[in-house]
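K.L.:
What shape does this take:
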Amino acid sequence: MIWNLGSINIDNFYEVPHLPAPGETLAAHSFRQGLGGKGANMSVAVARAAAPISHIGAVGPDGRWTVERLMEYGVDTPHIASIDVPTGHAIINVDAEGENNIVLFQGANVRLTEAIIGAALSEASPGDTLLLQNETNGHEYAAVTARSLGLRVAYAAAPFDAAAVERMLGRIDLMVLNEIEAQQLEDATGKDLPALGIADIVVTLGAEGCKWLSGGDKRQFDAYPAKPVDTTGAGDTFTGYLVAGLDRGLRMEAAIDLALKAGSLMVARRGTADVIPDLKDIQDEFDT
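P.N.:
This next block holds a predicted model:
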């Protein structure tokens, strides 16, 4: 079982001819709204990868539909609190090449209490996994609690904050971050990634695939061919599938391969949680 302490956002997408420059007013070609947030994206990815997932989070009165959407996608939702604070939301500009920039309002995502988190984790069992990102509060309390209960802690270090990551060192078993974040973390700590004391680190490399660091070993994995139209949520899809694969008992190599396949399909779709591929999509595309 996976317990995801994660954000829930209302994503507002604007297709634009190019990403706005400072001071520029730009007309969008189209607008659409959907379910998002790194936490919600990962929960949906886990569910679509056929692993059991319970989401721990919070929404405001404007976000009740997001909880219903998560339920429709197979995510367990009893530990999503409804509070009197606006739901987190994001303004996402996507250009013709599929690149994006994002303005994020955290809202209810950073109003979680230890009582909310503790009540959820009290239902966890040894051997379960706690998944974390940097779009909510409560990471340190959740990680310490999870470790005391015998859970494995997986941490997606995004949006990247070196100080937040440093506070998590010694409390996580698996970390996922991209190449730029990895360099920033090494610069901040003065240590190479293998010296941070984390059992498994996966560094995503975009179109180049990813690398897996475990102990003194390093292994490179090539990406699958893709024609990107929107990179939003691709990293979250990769992480959700990776953690789901491990929860289902796959070896790390097989879980990474599955996650790379899911990510390659995701970048060819426009949207976030609502368009994350499921296992059948992967089987149909890769004939597995």
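K.L.:
going forward, measure contacts and count neighbours with C-alpha atoms only.
P.N.:
Fine.
K.L.:
A164 and A154: what is the separation?
P.N.:
With distances taken as Cα to Cα, to the nearest Å, A164 is found 15 Å from A154.
K.L.:
for L131, same thing?
P.N.:
Relative to A154, and taking Cα to Cα, L131 is found at 5 Å.
K.L.:
Over to V267?
P.N.:
23 Å.
K.L.:
before we move on, the earlier item: from the neighbour counts alone, determine which of L131 and A154 ranks first.
P.N.:
Neighbours per residue, other Cα atoms under 10 Å: of L131 and A154, the larger number sits with L131, 30 against 24.
K.L.:
Just the element for that one, please.
P.N.:
Under the criterion of DSSP states H and E, L131 resides in strand 129-132.
K.L.:
Could you list every helix and strand that that strand packs against?
P.N.:
In terms of contacts (3 or more Cα pairs under 8 Å, 6 or more residues apart in numbering; DSSP states H and E), strand 129-132 is packed against strand 2-5, helix 139-148, strand 152-156.
K.L.:
could those go into JSON lines alongside distance to A234?
P.N.:
Converted to JSON lines, these look like this (distance: least, Cα to Cα, whole Å):
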{"stretch": "strand 2-5", "distance to A234": "18"}
{"stretch": "helix 139-148", "distance to A234": "23"}
{"stretch": "strand 152-156", "distance to A234": "13"}
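K.L.:
Alongside the first, I'd like the structure of this one:
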Amino acid sequence: MTIWNLGSINADMVYDLPHLPGPGETLAARGLHQFLGGKGANMSVASARAGARVSHIGAVGPDGGWARDRLTEYGVDTRHITDADVPTGHAIIAVDADGENNIILFQGANHAISEDQLGQALSSAAAGDLLVMQNETNGQTHAAQLGRELGLTVCYAAAPFQAESVTAVLPYLDFLILNEIEAEQLQSATGLAPSDLPVEHVIVTLGAKGARYFQRGRDPADFAAFQVEPVDTTGAGDTFTGYVLAGMDRGMPMAQAILQAMRAAALMVTRHGTADVIPDLKEVHEARFD
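P.N.:
Got it, this is the predicted structure:
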């Protein structure tokens, strides 16, 4: 099977700072690194490194050929990434000494994806394939509707969170992943707790506390996080999502897919960077945690 990812592609500019800046504060960065990023690209790389077949649907600008090449090197099918007349998306990421971050996003080519491009890409999809989206591109609702019509398993990573974006795709979803704060915001907007959402599979990530899995008609299941010393939390959630999707695609029981994804995310927070440093399946299996 194939994971079809309508996903963002960014250049991530990561600045190492002594602490996250406050309003009006100027800080000297202690280091700068550029990585392939964007939630979409991160998830595609994570799923590919977890052993899944991944086809990325997206766009880059005239300056983005390197990003397409990098995705190809990591095993992602890039035939459905088009060239746009606007710059490639990018992110400015500040990381403090404790590994916490804040992020400024420029959408760029990520919002230049046409319905024709999306339809052409998904015309090659087969019933039972997975379709995943995040809130960093245009076309999410159209993609969700099309995915449902084609018999795909429709998945949504609800970040960056906007309640209206989630509610627009909610009727078409089979799988939803969001963090604890986003779950509270969605409940405030809809009146529905995660266990009451009209979605078969819901995962709420809880940061260092782990994750909670809700399946319709069953009691929730809690998964404790592996304890590590974090240096950079950027991309950890995307790594977790990509690994869960790969596990689903490969027919794993959800509990097994979540545990494997938590191992991958735990490794990820011990590394500086985004897509370029996502661990592969061999590293995940060989990792030892206290």
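K.L.:
returning to that earlier point: which one of the helices and strands packed on strand 129-132 of the first structure is the most hemmed in?
P.N.:
strand 2-5 (a mean of 27; mean count of other Cα atoms under 10 Å).
K.L.:
Return the distance of that strand from the chain's centre.
P.N.:
11 Å (Cα atoms, centre = their mean, to the nearest Å).
K.L.:
so it matches what in the second structure?
P.N.:
Using TM-score structural alignment, strand 2-5 of the first structure lines up with residues 3-6 of the second structure.
K.L.:
With the first structure overlaid, how far apart is the matching stretch on average?
P.N.:
Superposing on the first structure and averaging over aligned pairs (mean Cα distance after the TM-score superposition for the first structure), stretch 3-6 of the second structure comes out at 0.3 Å.
K.L.:
outside of that stretch, which residues touch it?
P.N.:
40, 44, 52-58, 122, 125, 129-134, 137, 140, 143, 245-246, 249 (Cα atoms under 8 Å, 6 or more residues apart in numbering).
K.L.:
switch to 7 Å and redo it
P.N.:
For stretch 3-6 of the second structure, contacts defined as Cα atoms under 7 Å, 6 or more residues apart in numbering pick out 40, 44, 53-58, 129-133.
K.L.:
now stretch 112-129 of the first structure
P.N.:
Stretch 112-129 of the first structure is touched from outside by 1-3, 56-58, 79, 137-138, 142, 146, 149-153, with contacts defined as Cα under 7 Å, 6+ apart.
K.L.:
Likewise for stretch 194-204 of the first structure?
P.N.:
With contact meaning Cα under 7 Å, 6+ apart, stretch 194-204 of the first structure is reached by 170, 172-179, 210-216.
K.L.:
Of the residues you listed, which belong to strands?
P.N.:
Of those, the ones assigned to strands by DSSP state E are L174, M175, V176, L177, N178, C210, K211, W212, L213, S214.
K.L.:
Run through the residues that contact the fifth one.
P.N.:
Under the criterion of Cα under 7 Å, 6+ apart, the neighbours of N178 of the first structure are V203, T204, L205.
K.L.:
how near is it to W212 of the first structure?
P.N.:
Counting by Cα to Cα, the gap from N178 of the first structure to W212 of the first structure is 12 Å.
K.L.:
ok, of the contacts of stretch 194-204 of the first structure, which come out buried?
P.N.:
Listed as buried from these are I172, D173, L174, M175, V176, L177, N178, C210, K211, W212, L213, S214; burial here means 16 or more other Cα atoms under 10 Å.
K.L.:
For those residues, could you give me CSV that also reports distance to G34 of the first structure?
P.N.:
Converted to CSV, those look like this (distance: Cα to Cα, whole Å):
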residue, distance to G34 of the first structure
I172, 31
D173, 32
L174, 29
M175, 27
V176, 25
L177, 25
N178, 25
C210, 28
K211, 31
W212, 32
L213, 35
S214, 37
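K.L.:
Tell me which two in these are the farthest apart.
P.N.:
By the measure Cα to Cα, I172 and C210 form the most distant pair in those, at 19.7 Å.
K.L.:
On the three-state scheme, the residue most central in space within the second structure is what?
P.N.:
Closest to where the C-alpha atoms of the second structure average out (Cα atoms, centre = their mean) is D238, at 3.5 Å. Three-state assignment for D238 of the second structure (DSSP: H, G, I helix; E, B strand; the rest coil): helix.
K.L.:
what's near enough to touch it?
P.N.:
For D238 of the second structure, the contact set (Cα under 7 Å, 6+ apart) comprises K39, N42, M43.
K.L.:
Now, these that are in helices?
P.N.:
Counting by DSSP state H, the contacts of D238 of the second structure place K39, N42, M43 in helices.
K.L.:
Which stretches in the first structure count as strands?
P.N.:
Remark: strands assigned in the first structure by DSSP E are 2-5, 9-15, 30-36, 53-59, 80-82, 88-94, 100-105, 129-132, 152-156, 174-178, 200-204, 210-214, 217-221.
K.L.:
Columns distance to L185 of the first structure on top of those strands, output as a markdown table?
P.N.:
A markdown table is the format used below for these (distance: least, Cα to Cα, whole Å):
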| stretch | distance to L185 of the first structure |
| --- | --- |
| strand 2-5 | 22 |
| strand 9-15 | 26 |
| strand 30-36 | 26 |
| strand 53-59 | 27 |
| strand 80-82 | 31 |
| strand 88-94 | 25 |
| strand 100-105 | 22 |
| strand 129-132 | 17 |
| strand 152-156 | 13 |
| strand 174-178 | 10 |
| strand 200-204 | 12 |
| strand 210-214 | 15 |
| strand 217-221 | 18 |
